[in-house]
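Asker: Whatever this is, show me its structure:
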Amino acid sequence: MLSVIEPAALWLFVLAVPLIGTLWLNRAELLRRLSRLRLWLLLVVRLLMLAALVLAIAGLQLGRPVQATATVFLLDVSDSVAPSQRLAALDYIKQAVATADPDDRMAVVVFGARAQVERVAEPPRPLDRIDGLVAGSRTNIEDAIQLALAILPGAMHQRLVLLSDGGENVGQALNAARLAAARGVSLDVVPLVSDRGPDALIAALNAPSSASVDQLIPLTVLIESEMSGSATVQLLVDGQLRIEQPVTLTTGLNQFSLTVPAGERGFRRFEAYLMAPFDTQAANNRAVAFTFVSGPPRILVLTVAVEKVAALVNAWRASGFDVTVQEPIQAPVRPLDLRVFDVVALVDTPASAVPTTLQRALTTYVRDLGGGLLMIGGPQSFGAGGWRRSPLEPLLPVSLDPPVIEERFDLALVLVIDRSGSMNELVDGSRTQLDLAREAAFQASRGLTQRDQLAIIAFDSLAETLLPLQPLPDLFTIEGALSRLTAGGGTNIRSGIAMAAETITTADARIKHVILLTDGISETEYADMVSDLYAQGVTVSTVAIGRNTDPALERVARIGGGKYYAVQQVTELPQIFLEETVRVANRDLIEEPFVPILALPTPWLRDVGALPPLQGRNVVANRATGRMVLAAPDGSPLLATAQMGLGRVLAWASDLTGRWAIDWVSWAEFPRFTANLVTEVLPLSNSDRLSLTATVIADQVEIELTARDAGGLPIELNDIRSWMSGLALERDLVFTQIAPGRYRTVTTIDQVGAYLIQVYATDQAGQPLGNASIGVTVNYSPEYGRMADNPGLLEELAAFTGGRVNPPPTTIFTPTERTVYEVWSVTIPLLWLALALLPIDVALRRLFVPFPDWQAKMLPYTRRKVSGSTETPSSLPDKPPAPPLSEEERIAALLTAKRRQHREE
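Answerer: Here you go, the predicted model:
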């Protein structure tokens, strides 16, 4: 069989007409140079070249009929297909393969929610097991057909065989069937008959979309059962079992009502479970729902002294807030768990008491989730609480580094730490005294600023400098020095004090201080050295840990003008070092009466009247990102706020307890003032400028965000931050703009559950627009429903493509009714032919062999051979020479040769 790819190119054969015409018109001149035979040969060669080029352009192909068949088996491995049905499908394939020829080809595609190639096209052989892993929660026949068409070999009879129950719940198989029909590929179907037992399933769990905290939430459970019997319904609220109720099921639809308290404000998730003894399908025994519970704002108070915040907590509760008080170690460390609270308040809490993971979570909670943060001061807050260089410090609206007063360093601090063998004693089952000493040294550095100097010296029998005196280094350098603090031998305190004296006397600092930490009795006397240091302006404090410490340490502290600490609980050591550093530096706390000054007129402060005096404050400085509302007499911030990302932060640089704010606690406006502190940082409520819609299709959730101004015009958004949270799922969402003011994202959820979608956005100017929230529920897949199979769809697919229903396995590899050819392209050989004919064409036109001259030369030899003469050519008489040409004849001959040469060119 001959065929061409581009039939239109055959019109190029008309070029043969001008080719023949040109030769015909110039035949007279050509015959003067070429013989008639050459002229005909030249015409034939050129026509052959033209034919070769035209056929090459047209894509000439040679084909021969083939009888081999390529079959792709599409095997349904979704959860609705029982194991016995899969075994029957494998047996069907085995029977079909037994009748195949060696030239046939087979491939296997397995599919559930997605399709996957189990076996590529290869010579037929039995399929004993399925190795591919696909999600069985859905049935996607369309994806399977498309993948099968993609791997079908060409130049063979083609056939698809679908082995399925037809329970499609993802995609449109008829769309893929149209593609198969357009390619002339038939689709045979083998229905897999279901053999499942009786089923009882939860058809729906209905809950109101919203409720208030003081009401009962009514829930309705709809259960479909194929037989009557006893069962149990369980209800979980936010993952906790709340109700377990026996029920009696009847055949058909059953309805049961439940009620639960709304509980706390927030997003409430409900899960209903059905347990029936006769049920054979457990996957459809679960349903989910959600309700938004509204109520007063929730505040999480974090403090290390719960009893000291009672007045503040009572004031907030009197204002209608829902207040939860916890120690920092009890607080959740996931930002989305913190987001159930509107505001988090850190009340006189040191940084060492707040785990680093919680500090990072609070940063995300404010910046990305729009939560509010209050930092309430006190002796253990701000700089005095070691918050410098903490993960939370950049979030504060105030700086923790007081302004520079002198050009020299503020404090030169030398830590002299005992590393004798006794420091290896365990204190809490896992940490040694030396471990706590390292942590204490690290916490002491938290009380320093960049205007301070630090040195660390360790001693046992001898002293060693772990960190030379230098401006406060970074945390990694300090940690590296402390890593060399390992237990050694004896307790020679004098060697440590001597090295400290040598180090600190050269320092240029306003305050010079040494902290000595030891757990034993010194082997040498060192009080005289401490006295000399004090005479030179260097103070010395001592810290005694353990039961066998030197009684002289208290006397040494008095001699050195410092303070003596007898540590009762060794775990308090890090906080003691921090407090001692803050005390010596004398810059983070000011304890003297003052009256706050209004720095920025604020509506909620105008009507409170005169402000009571405070007895002390934390020393902080202005920060460019902050907005100072109240100030101390020296102009430093007392109350400052800042917008940090999507949330707000407020810093109150004094306490709200009986120590500094004793007059405030008894002030009539105290509840109103503290309530306004919370109101200042409350997250923006659900904005009327942002709206969310969510559509769940199979395992795809499409979320659309619309932003409109007060006039209904679209708003272009600058920053969109969004999250989807649930019991087993937590992920960020990325929105793409699809129209002015409209943004969309699509995410996949393959787990049953109720999910909360939260979106926070800012406009082009960076101003927050508020937030929007919506809930979505993803219940069990239709794969596990009552109508899981669909034999009607299988029959429709077969009819649409000209396939068969339940064909015998022995006919699967028989050729189809179409004639199929194996085709070879001859384009390249034709081009080679045209190229080979080109030099022949040139030779016919340009190459002339002087036959007459050779004939004349060979004539004498020929005559001798014919006559039988044995004479040599030299003995034959010579041909008489031609008479010489005259001058005119010679010129005429040359002119004739020249004209002939021109004609040939």
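Asker: rest of the way, CA atoms for contacts and neighbours
Answerer: Will do.
Asker: isn't there a helix covering residue 269?
Answerer: No - counting by DSSP: H, G, I helix; E, B strand; the rest coil, one finds residue 269 to be strand, located in no helix.
Asker: check contacts around it.
Answerer: Taking Cα atoms under 8 Å, 6 or more residues apart in numbering, we find residue 269 in contact with 237, 238, 239, 288, 289, 290, 291, 754.
Asker: hey, where'd the helices end up in the stretch 501-650 of the chain?
Answerer: Counting by DSSP state H, counting those that start in this stretch, the segments of the stretch 501-650 of the chain that form helices are 527-535, 552-559, 573-585, 603-606.
Asker: The stretch 151-300 of the chain now?
Answerer: Per DSSP H, counting those that start in this stretch, the stretch 151-300 of the chain carries helices over the ranges 173-182.
Asker: on that earlier part again, which among the contacts of residue 269 count as buried?
Answerer: Buried members of these, counted by 16 or more other Cα atoms under 10 Å: 237, 238, 288, 289, 290, 291, 754.
Asker: Let me know whether the third one touches residue 268 as I believe.
Answerer: Just to be clear, that refers to residue 288. No - look at residue 288 against residue 268 with Cα atoms under 8 Å: they stay out of range, at 10.8 Å.
Asker: thinking again about what came up before, ok, and which of the helices of the stretch 501-650 of the chain has the densest surroundings?
Answerer: helix 573-585 (a mean of 22; mean count of other Cα atoms under 10 Å).
Asker: what packs against that one?
Answerer: With contacts taken as 3 or more Cα pairs under 8 Å, 6 or more residues apart in numbering; DSSP states H and E, helix 573-585 sits against helix 433-446, strand 509-518.
Asker: just to revisit the earlier point, among the contacts of residue 269, which are located in strands?
Answerer: Among the contacts of residue 269, DSSP state E puts 237, 288, 289, 290, 291, 754 in strands.
Asker: residues near residue 891, how many?
Answerer: Counted with other Cα atoms under 10 Å, the neighbours of residue 891 add up to 11.
Asker: so how far is residue 884 from it?
Answerer: 13 Å (Cα to Cα, to the nearest Å).
Asker: circling back to that earlier point, could you dump the ones in strands among the contacts of residue 269 into CSV and include distance to residue 113?
Answerer: Converted to CSV, the ones in strands among the contacts of residue 269 look like this (distance: Cα to Cα, whole Å):
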residue, distance to residue 113
237, 30
288, 22
289, 24
290, 27
291, 30
754, 21
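Asker: Here is the second sequence; please produce its structure so I can put it next to the first one:
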Amino acid sequence: MGIQFNEPWYLLLLLPLAAFAVWAWRTYPARGGWRRRMAVPLRSLILLLLILALAGLQTVATMEQKAVYFVLDRSDSMPAGQTAGQWIQASVSAKGEKDLAGVISTGLESLVERQLSGEGTGRIAYDGKVNSQFTHLAGGLQLAGSLFPESVTPRIVLISDGEENAGDLLRQARLLQNKGIPVDVLPMAKEAGRDISIESVKVPEKIYQAEKYSLEISLNSTFAGTGELRVYEDNQELTREQVTVEKGENRFALQSLAREPGFHRYRAEIYFPDDEQAANNSGYAFSRVTGPPKVLIVEGKPGSSSNITAALTSGLIGFTIISPEMLPSELADYTGYDSLILNNVPATRISGPKMERIEQAVRDYGIGLLMVGGEDSYGLGGYFKTPIEKALPVKMELEGKREVPSLGLILVIDRSGSMGGGKLELAKEAALRTVEMLRDKDTVGVVAFDTSPWWVVEPTRLTDREKVMEQISSIQPDGGTEIYTAVDAAYQKLLKVEAQRKHIILLTDGQSATSQSYEALTGNMVQNNMTMSAVAVGDGADGQLLEYLSKLAKGRYYFTNDQSTLPAIFSRETVMMSRTYVVDQPFVPAAGQLADWSGLFGDGVPKVKAYVAATAKESAETILLSPEPDPLLVRWQYGSGRSVAWTSDFSGKWSPDWTSWDRFPEVFSRLVKWTFPQFQASAFEVTSRLEGDQVRLDLKSADPAFQGEIQATVTDEALGTTELAAIPTLPGEYEAQVPVRQPGVYLTRIDVQDPADRSKTLGSSTTGFVIPYSPEYRLSAGDQTAKLKQLADMTGGRLLSSEHPEEVFQGAVQAKKQSRDRTRLLLAAAALLWVADIAARRLNVPWSRLAERARRRFGFSGRPVTVPSAPAKMERLGRRKDQAAAFYRSLGEERPPNQVPGAGLMKRGEDALAEENRKAQAGKGPSRAPVRDRPGGGEGKERPVPPPDQPVQGETAGRSETMSRLLAAKKRRQ
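Answerer: Sure thing, here's the model as predicted:
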């Protein structure tokens, strides 16, 4: 233990401090012995502490302690087994008593499995979760280097195969070298297995329709063999061939013809019987085929799109017709179309994830959307609060339109154990959406059932909507299934509800435990003007019973294997019961905001028989209106795309005059073409390449003098969106980096902004890149352990052996000094001493009196206390009077006795003596001699005493002068 100073020059102040202490001791006035003895040392000590604080006093201790962090590579490329963990355990067990050891796991992320500890025994658990699809060794070294305390001799041991594919290991080595932290390495050699991988798939980024193109596939193999190569375009097989590969790199080229325009994805797959690693057997590529526009028609009823297809054919617009269940599941598939038409499609037939992809395709990638009405569309189709409603220019609610009947609604929800795994959560979401749609005057009740019914929400008016929604959210799955008692309980409660329409929605995924008379129950419902609809979830539900019940109760039956459609089913049921959405009365539409469509509708339009009521959104353009007024034709811009809503139909049932109108093909083609992407051709060439866990986008302009700004929007398979600003690197060239965490398909939209007005887009293009598998699974070229050896050489580390784990803690320990700043401690001590100094100078504590009181109170033994008698007290008082008189004579003047300090007390004493003398003369006590005026009244003269009510002469006038003289004398004495 030693000391040192940061600013030793301040110690020169100790010389004037010593001089001050000597001078203060000699000249400090006496205030009692103990005060003088304490005041000077206290002040000198305070100043000494302040000088030491200014000098930066530090205590220094010498430490000799090793600390080792083991950084373990836990990526998928590491050899399987517990070899590395066992080696670490053996090394920790052989460390010294004072040595410390810790463990860090690294993959794409790094985490501490065990903090630095002196424990040498016990199993080390590797429970932390890291992304093992990447190897980021630099991250593990950086974390370890930041955790060492200053008092130890640090060392890092890296255990890895050297297959780095993220970060820069050697750059981190230089940083550790500057910090003086050596890195030992234990190379874990990976055995060469039988593996074949697809390294790349290349296809031209732009192809014209009917053009032949080459698709190049690069393979890498560790063995020679024969297998099968398959190539797909948008999940449709293009070719399947038998190929023979040699050890090392192999290339194949396939010829194909671009048939359909749009954005296409190509996938290549290989199948070899002896391949040990399947994760690297696929590769992807993107290309855009330029040609006529293409539209995807989704029809709710087969054969109902004949009028639409005829209009598109006359407008030279290509199309594809599918059912709602055939909608693509991946966002990339929607980018192959210019627009999407939903022709009278109910939301109950479109899953939630597919709706989200349609909405994002419109918002982010400019795909058009046109919804055509009918009995299964808009609010009647259950689109309330769906992603598609977001993209449409109309809302499903009727805001303040017409008086609709009041509704009493009971939701009977199965909460048995089989409803777990997400079913019950979606059922609760459906119930919550239903509550949102109802009005305050409506009545709602929720009964959950397993083997018996449980009222979650008793039938109540929706005056406290939030409370009802909280109660619905509390339902948990448990128990069996008993349908009859739950439906009967709902019927009994609904009898007491006052509403114009009464309805029950039954949802279950199972079969009832008992079979009872449902006919009588449903008959009573119909007799009391109630209806009931049933929803069967999954193949395990008793579909026959539920369909039978819905028919008996004059309701509707739904079956779904996709639980994400439950909210749409409940919304549809609520709308059909509570609102009259279909307006069935002929009218001629009125013109609204025609804008650039004035040439289409300016000369008049045919009449319409019926439509589905909706509400136009605030920023939408209402082109045609009904007399209500309700919107008939509405359009708006939604993000990068456009959408149009036609609330009547085009099948001929509600609008026969429109479909027979000679201008209908032209009008409908214009509606569809307005929704097409409005981007101009981009003047940029976009390429992408994977660099570790980053994808680098390189953009090159055809004009080298271009200086605008470029925005890139990247969307992954989970619909997560990342917006990036491209950075200029060279004239006309830009770069953007996108972090990727998982393999998959990534769509990218490039927007070129106008330099003069950033709100304007000069051009856009859609491209994409694919991470078919992590670079962790690529076949390595060469010896990757050479980089580990270079790491050890740069940092002064060692190349360890798997046979000798104990050598990690061997070697000399470099002694390290640990200093601690004591400035705050010195300042705190100085503050406390300063308070003690103030107390010593300002406080006069009668210690003897306090001690005497303590002895009396607590019975302490000590010397006897003598209490003076009355004559002794008078004698002492006289001596004090003589001392005061002598003091005033020294000042050159006489003072009347009454002006002497203590005169009042002496007067009272003389009065007491006179009283005693009178009593003695009367024979009642002994007599005493009066007190004489010894200072100036003459020996033997009795001092005159004035009457009590007569003021002493000059007393008031002389009191102030006396005090002044006393103060002056005090100062002269000092």
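Asker: Please state their TM-score.
Answerer: Remark: TM-score between the superposed chains equals 0.65 [TM-score structural alignment, normalised by the length of the first structure]; 754 aligned residues with a Cα RMSD of 6.3 Å.
Asker: State the pair within the contacts of residue 269 of the first structure that is farthest apart.
Answerer: Largest separation among the contacts of residue 269 of the first structure by Cα to Cα: 239 and 291, giving 14.2 Å.
Asker: how much space between the residue lying closest to residue 591 of the first structure once chain neighbours are set aside and residue 129 of the first structure?
Answerer: Closest residue to residue 591 of the first structure apart from its sequence neighbours, by Cα to Cα, 6 or more residues apart in numbering: residue 616 at 3.9 Å. If you measure residue 616 of the first structure against residue 129 of the first structure using Cα to Cα, the figure is 79 Å.
Asker: and what of residue 171 of the first structure?
Answerer: 27 Å.
Asker: okay, these two: which has more neighbours?
Answerer: Taking residue 171 of the first structure and residue 129 together and counting by other Cα under 10 Å, residue 171 has the greater number of neighbours (15 against 10).
Asker: The helices of the stretch 501-650 of the first structure: which one's closest to residue 810 of the first structure?
Answerer: Residue 810 of the first structure lies closest to helix 573-585 among the helices of the stretch 501-650 of the first structure, at 83.1 Å (Cα to Cα).
Asker: so the closest one versus strand 509-518, what angle?
Answerer: Helix 573-585 of the first structure runs at 150 degrees relative to strand 509-518, counting by axes from the mean of the first three to the mean of the last three Cα atoms, to 10 degrees.
Asker: Return the set of buried residues in the longest helix belonging to the first structure.
Answerer: The longest helix of the first structure (DSSP state H) is helix 36-58. By neighbour count on 16+ other Cα under 10 Å, the buried set for helix 36-58 of the first structure is 38-39, 42-43, 45-58.
Asker: Same question for stretch 633-645 of the first structure.
Answerer: In stretch 633-645 of the first structure, counting by 16+ other Cα under 10 Å, buried: 636, 637, 638, 639, 640, 641, 642, 643, 644, 645.
Asker: Likewise for stretch 212-226 of the first structure?
Answerer: Those would be 212, 213, 217, 219, 220, 221, 222, 223, 224, 225, 226, for stretch 212-226 of the first structure by 16+ other Cα under 10 Å.
Asker: Which of the contacts of residue 269 of the first structure sits closest to residue 272 of the first structure?
Answerer: Nearest to residue 272 of the first structure among those: residue 288, at 6.4 Å, using Cα to Cα.
Asker: Now do the same for that closest one: its match in the second structure.
Answerer: In the second structure, residue 288 of the first structure lines up with residue 284, judged by TM-score structural alignment.
Asker: Can you tell me how far its match is from residue 772 of the second structure?
Answerer: Distance, residue 284 of the second structure to residue 772 of the second structure, using Cα to Cα: 6 Å.
Asker: Return the member of the contacts of residue 269 of the first structure nearest to residue 361 of the first structure.
Answerer: Checking the contacts of residue 269 of the first structure one by one against residue 361 of the first structure (Cα to Cα), the nearest turns out to be residue 238, at 21.5 Å.
Asker: quick one, what contacts that closest one?
Answerer: Residue 238 of the first structure is in contact with 268, 269, 270, counting by Cα under 8 Å, 6+ apart.
Asker: State the pair within the buried residues of stretch 633-645 of the first structure that is farthest apart.
Answerer: 636 and 645 (24.5 Å).
Asker: re the thing from before, determine the number of other residues adjacent to the residue nearest to residue 591 of the first structure.
Answerer: 20.
Asker: pretty sure it is touching residue 632, no?
Answerer: No - assessed by Cα under 8 Å, residue 616 of the first structure is found out of contact with residue 632, at 10.1 Å.
Asker: Overlap in contacts, these two.
Answerer: With Cα under 8 Å, 6+ apart, residue 616 of the first structure and residue 632 have common neighbours residue 594.
Asker: Excluding chain neighbours, give the residue nearest to residue 816 of the first structure in space.
Answerer: Closest residue to residue 816 of the first structure apart from its sequence neighbours, by Cα to Cα, 6+ apart: residue 157 at 6.0 Å.
Asker: Alignment lookup: the one you found to the second structure.
Answerer: Per TM-score structural alignment, residue 157 of the first structure is aligned with residue 153.
Asker: so who does residue 281 of the first structure touch?
Answerer: Residue 281 of the first structure neighbours (Cα under 8 Å, 6+ apart): 199, 200, 784.
Asker: Indicate which one of the helices and strands packed on helix 573-585 of the first structure is closest to residue 904 of the first structure.
Answerer: helix 433-446 (103.5 Å).
Asker: quick one: contacts of the helix or strand following that closest one?
Answerer: Using DSSP states H and E, the helix or strand that follows helix 433-446 of the first structure in sequence is strand 452-459. With contacts defined as Cα under 8 Å, 6+ apart, strand 452-459 of the first structure is touched by 409-420, 445, 463-472, 481, 485, 491-493, 495-496, 499-500, 509.
Asker: Report the buried members of those.
Answerer: By neighbour count, with 16+ other Cα under 10 Å, these hold 409-420, 445, 463-467, 469, 471-472, 481, 485, 491-493, 495-496, 499-500, 509 as buried.
Asker: Now find how far off-centre the longest helix of the first structure is within its chain.
Answerer: On the basis of Cα atoms, centre = their mean, to the nearest Å, helix 36-58 of the first structure sits 66 Å off its chain's mean C-alpha point.
Asker: Contacts for the helix or strand following that helix, please.
Answerer: Per DSSP H and E, the first helix or strand lying C-terminal to helix 36-58 of the first structure is strand 60-65. Outside strand 60-65 of the first structure, the residues that touch it by Cα under 8 Å, 6+ apart are 1-5, 819-827.
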